[in-house]
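Take this sequence and fold it.
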Amino acid sequence: MNENLILIECKDKVGLVAIISELMARHHLNITAMREFVDQDNNTFFARIECSGVVVNEAMLLSELQNALPESAKVTINPKKEKKIAVLVTKEYHCLGDILIRHHFNTLGANVCMVAGNYDILKSFTNRFDIPFFNISHENKSKPDFEKELIKVIEEYEPDYIVLAKFMRILSPDFVARFGNKIINIHHSFLPAFIGASPYRQAHERGVKVIGATAHFVTNDLDEGPIIVQETIPVNHTFKVSDMVTAGKEVEKSVLNRALQLVFQDRVFITGNKTIIFE
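Presented below is the predicted three-dimensional model:
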């Protein structure tokens, strides 16, 4: 029997679960799992519904749901199962390596359609997986010119998401707006602590007892976008900066992979500068 996924975001009102359930039954769809949450601050209802059965007329089901729910409801029926992603890199290989290995063994949950880097250091490694690599240097260029080239190659592949796998460039508001809520970054710190480019050194100088990593959506505010996943590990006074970097890289891979799995499975909703995650 067919398995279906329905995503709903709308203004909250009394009886929404009953309305949705009745409409599913009318279309002979059996709800096998339903997760819902109300963001009371914004009076917004979110639901992720798994149901079995055959959707005979998807357009009709969509129309009936939108008519039954509050005005301007966002409803998605059976979003694309395998997402396409573009990966942006600079010099560090550990996050890219983890993504490409999972892609190779079909455990990523998405298809890596291209990789672009502002250095060519990771080109030969990427090519081993038969994935196109584009070297777009930022040197001797203005930011608008650099990003114009980057946008051109990205849009040729029409990715669903852009993953910043240790891409050490700050993106402009125009770039971020062009791919709104579609850019995912891994930051080597437990945000909001130690934003910017050298968090492990900052953490060492502060004498922290835990370090971590944060995967988040990118906004115009540096390292302050909606958080998807965070993890920490303990450290102590014996850790040098290099020890923190080594340990932190393992956390970064784990956090980024977990965040990508949640996003690719359509388990993440964005509300303001927060996320609703149905695990």
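
use CA for all of it now, contacts and neighbours both
OK.

Would you confirm that Q66 contacts M60?
No: counting by C-alpha atoms under 8 Å, Q66 does not reach M60; the two are 9.9 Å apart.

Among the two, which residue is more densely surrounded?
Per other C-alpha atoms under 10 Å, whichever of Q66 and M60 has more neighbours is Q66, with 17 against 12.

Disregarding flanking residues, what is the spatial nearest neighbour of the more buried one?
Closest residue to Q66 apart from its sequence neighbours, by C-alpha to C-alpha, 6 or more residues apart in numbering: A73 at 6.1 Å.

List the residues that contact the one you found.
If you count contacts by C-alpha atoms under 8 Å, 6 or more residues apart in numbering, A73 has them with 8-11, 66.

If we use 7 Å, what do you get?
Contacts for A73 (C-alpha atoms under 7 Å, 6 or more residues apart in numbering) come out as 9-10, 66.

Which strand or helix spans F134?
strand 133-135 (DSSP states H and E).

C-terminal to that strand, what's the next element?
helix 143-157.

For whichever helix or strand comes after that next one, give me every contacting residue.
Using DSSP H and E, the helix or strand that directly follows helix 143-157 along the chain is strand 161-164. The contact list for strand 161-164, computed with C-alpha under 7 Å, 6+ apart, reads 84-89, 182-186.

Tell me the one among those nearest to E149.
Looking at the contacts of strand 161-164 and their distance to E149, the nearest is L88, at 12.9 Å (C-alpha to C-alpha).

and the gap between the residue nearest to Q66 and D12?
10 Å (C-alpha to C-alpha, to the nearest Å).

Can you pull up the most central residue in the protein?
I184 (4.4 Å; C-alpha atoms, centre = their mean).

For it, give me its contacts.
If you count contacts by C-alpha under 7 Å, 6+ apart, I184 has them with 162-164, 215-218.

Looks to me like it is in a strand.
Yes: I184 forms part of a strand when assessed by DSSP: H, G, I helix; E, B strand; the rest coil.

what about T76, neighbour count?
For T76, using other C-alpha under 10 Å, the count is 14.

sec struct for the residue lying closest to it once chain neighbours are set aside, please.
Spatial nearest neighbour of T76, chain neighbours left out: L7 (5.0 Å); criterion: C-alpha to C-alpha, 6+ apart. Assigned with three-state DSSP, L7 falls in the strand class.

correct me, but L7 touches A47?
Yes: contact criterion C-alpha atoms under 7 Å: L7 and A47 qualify, at 5.9 Å.

Please give the structure of this sequence too, so both can be compared:
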Amino acid sequence: MDKLLVLIQCKDEVGLVANITRILARHQLNIIAMREFVDEEEQRFFARISCNASNTDLAQLSSELSDTLPANALVSVVPKAQKRIAVLVTKEFHCLSDILIRNYFKTLGAEVKCVIGNYEKLRELSEKLDVPFHYVSHQDLSKSDFEKAIISKLDQYELDYIVLAKFMRIISPKFVAKYKHKIINIHHSFLPAFIGASPYQQAFKRGVKIIGATAHFVTDDLDEGPIINQQTIHVNHTYDAKQMAIAGREIEKSVLSKALELVFDDRVFVVGNKTVVFE
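A predicted model of the protein is given here:
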């Protein structure tokens, strides 16, 4: 049976759950799973409700929920459906290959509509796994024209998210604003440590004993967007920067894979510069 997701974010108050479930029952929707969270400091309520779909008028259901909830509530009522994504890359293959293999065997939870690279290096990998590859060089274009060229490629597809799978270019605020909370990046560091370029070299020089990776939504502040998922592994004094990078690639794949799973399953709520994640 098809599933319907009800996603709610609003000011907390007494009786919210009772009011929500009463409306769902009136629409003959059977609740399969319901997750709730209250940020007591901010007095903010979050809910993710999975229901058996029916012939419900989704617009009417959304309107009734909005009318019942506190002012300025954010309500989304959506059929559970596979997301559509584009992947932006430079030269590193490990995150892209993991995404493309999962896409090929239909375990990604999304469909990769295209890969866009600022080098040709990953074209063969993409096309071998039946995904269109678009080359957009950054070398002969201004930053503005480079981004316009990428957007023109993205506009060829109906997309839900853009994944930066080791896309080693800083994107502009204008680009970010066009795809607000729709761009997911994997950063090869346990943020907020070692922001920016060469984090493994930074970590080596600092003599750290753990390294990690962070998947986050992209904002105007470099590597400071809302965090979706993080993991770490232990290292020691015998690791040089190159060995740290090799170890880090495995954790980067794992962190990005988990983050995408959560986002594609509508389990991530963005609030300010933080996230609420229903795992």
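
circling back: distance from the strand holding F134 of the first structure to the second structure after superposition?
Overlaying the second structure shows strand 133-135 of the first structure at a mean distance of 0.7 Å from the equivalent residues (mean C-alpha distance after the TM-score superposition for the first structure).

Now do that strand: everything it contacts.
Defining contact as C-alpha under 7 Å, 6+ apart, one finds that strand 133-135 of the first structure is touched by 114-120, 123, 126-127.

biggest separation within those residues, which pair?
N118 and N127 (15.9 Å).

More neighbours: which of these two?
Neighbours per residue, other C-alpha under 10 Å: of N118 of the first structure and N127, the larger number sits with N118, 21 against 12.

so what's the more buried one up against?
When contacts are counted by C-alpha under 7 Å, 6+ apart, N118 of the first structure touches 90, 135-138.

Could you find the counterpart of it in the second structure?
Counting by TM-score structural alignment, N118 of the first structure lines up with N118 in the second structure.

which stretches of the stretch 101-250 of the first structure form helices?
For the stretch 101-250 of the first structure, the helices defined by DSSP state H, counting those that start in this stretch occupy 123-127, 143-157, 173-178, 199-206, 241-264.

Please identify the deepest-packed of those helices.
Of all the helices of the stretch 101-250 of the first structure, helix 241-264 has the most neighbours on average by mean count of other C-alpha atoms under 10 Å, namely a mean of 19.

Relative to the whole chain's centre, how far out is the helix or strand just after that one?
Next along the chain after helix 241-264 of the first structure, taking DSSP H and E as the criterion, comes strand 268-271. Strand 268-271 of the first structure sits 10 Å away from the centroid of its parent chain (C-alpha atoms, centre = their mean, to the nearest Å).

Strand 268-271 of the first structure vs the second structure, mean deviation?
Looks like 0.2 Å for strand 268-271 of the first structure (mean C-alpha distance after the TM-score superposition for the first structure).

So which bit of the second structure is that strand matched to?
Under TM-score structural alignment, the match for strand 268-271 of the first structure is residues 268-271.

So for stretch 97-116 of the first structure, what gets flagged as buried?
If you call a residue buried by 16 or more other C-alpha atoms under 10 Å, then stretch 97-116 of the first structure has these buried ones: 97-100, 102-103, 108-116.

actually stretch 82-98 of the second structure, not the one I typed
83-91, 93, 95-98.

so which pair among those residues is furthest apart in space?
K83 and K91 (25.0 Å).

picking that back up, among the contacts of A73 of the first structure, which recur in the second structure?
On the basis of both residues aligned by TM-score structural alignment, their matches' C-alpha atoms under 7 Å, what survives of these in the second structure is 9-10, 66.

Out of these, flag the one nearest to E155 of the first structure.
Distance to E155 of the first structure across these (C-alpha to C-alpha) is lowest for E9, with 27.4 Å.

So the closest residue to that closest one other than its chain neighbours: helix, strand or coil?
Leaving aside its sequence neighbours, E9 of the first structure sits nearest to F46 (C-alpha to C-alpha, 6+ apart; 4.6 Å). Classification of F46 of the first structure using three-state DSSP returns strand.

my guess is F46 of the first structure contacts D12, does it?
No: assessed by C-alpha under 7 Å, F46 of the first structure is found out of contact with D12, at 8.6 Å.

any idea how far R169 of the first structure is from V56 of the first structure?
With C-alpha to C-alpha as the criterion, R169 of the first structure and V56 of the first structure are 47 Å apart.

and these two? which has more neighbours close in?
A direct count of neighbours by other C-alpha under 10 Å for R169 of the first structure and V56 places R169 higher, at 14 against 10.

Show me what that one lines up with in the second structure.
By TM-score structural alignment, R169 of the first structure lines up with R169.

related to what we said a few turns ago, what is the aligned counterpart of the residue nearest to E9 of the first structure in the second structure?
F46 of the first structure maps onto F46 in the second structure, by TM-score structural alignment.

So which bits of the match of strand 268-271 of the first structure are buried?
So for stretch 268-271 of the second structure, counting by 16+ other C-alpha under 10 Å, buried means 268-269.

same check, this time on stretch 176-190 of the first structure
176, 179, 181-190.

Which of the residues you listed sits closest to F37 of the first structure?
Once C-alpha to C-alpha is applied, the member of these that ends up nearest F37 of the first structure is N181, at 20.1 Å.

wait, what's in contact with the closest one?
N181 of the first structure sits next to F217 when contact means C-alpha under 7 Å, 6+ apart.

roughly how far apart are it and G272 of the first structure?
11 Å.

ditto for I49 of the first structure
22 Å.

With D266 of the first structure instead?
Taking C-alpha to C-alpha, one finds D266 of the first structure at 18 Å from G272 of the first structure.

So for the two, which residue has more residues nearby?
Neighbours around D266 of the first structure and G272, counted as other C-alpha under 10 Å, are more numerous at D266. The numbers are 20 against 9.

Mind telling me what element A25 of the second structure is part of?
Using DSSP H and E, A25 of the second structure sits in helix 16-26.

what's that helix in contact with?
In contact with helix 16-26 of the second structure (C-alpha under 7 Å, 6+ apart) are residues L65.

residues in the first structure aligned with it?
Counting by TM-score structural alignment, helix 16-26 of the second structure corresponds to 16-26 in the first structure.

Next, the mean deviation of the matching stretch compared to the second structure.
Mean for stretch 16-26 of the first structure is 1.1 Å (mean C-alpha distance after the TM-score superposition for the first structure).

Figure out how far that stretch is from the centre of its chain.
With C-alpha atoms, centre = their mean as the basis, stretch 16-26 of the first structure stands 30 Å off its chain's centre.

just stretch 147-157 of the first structure next, same as before
With C-alpha atoms, centre = their mean, you get 19 Å for stretch 147-157 of the first structure.
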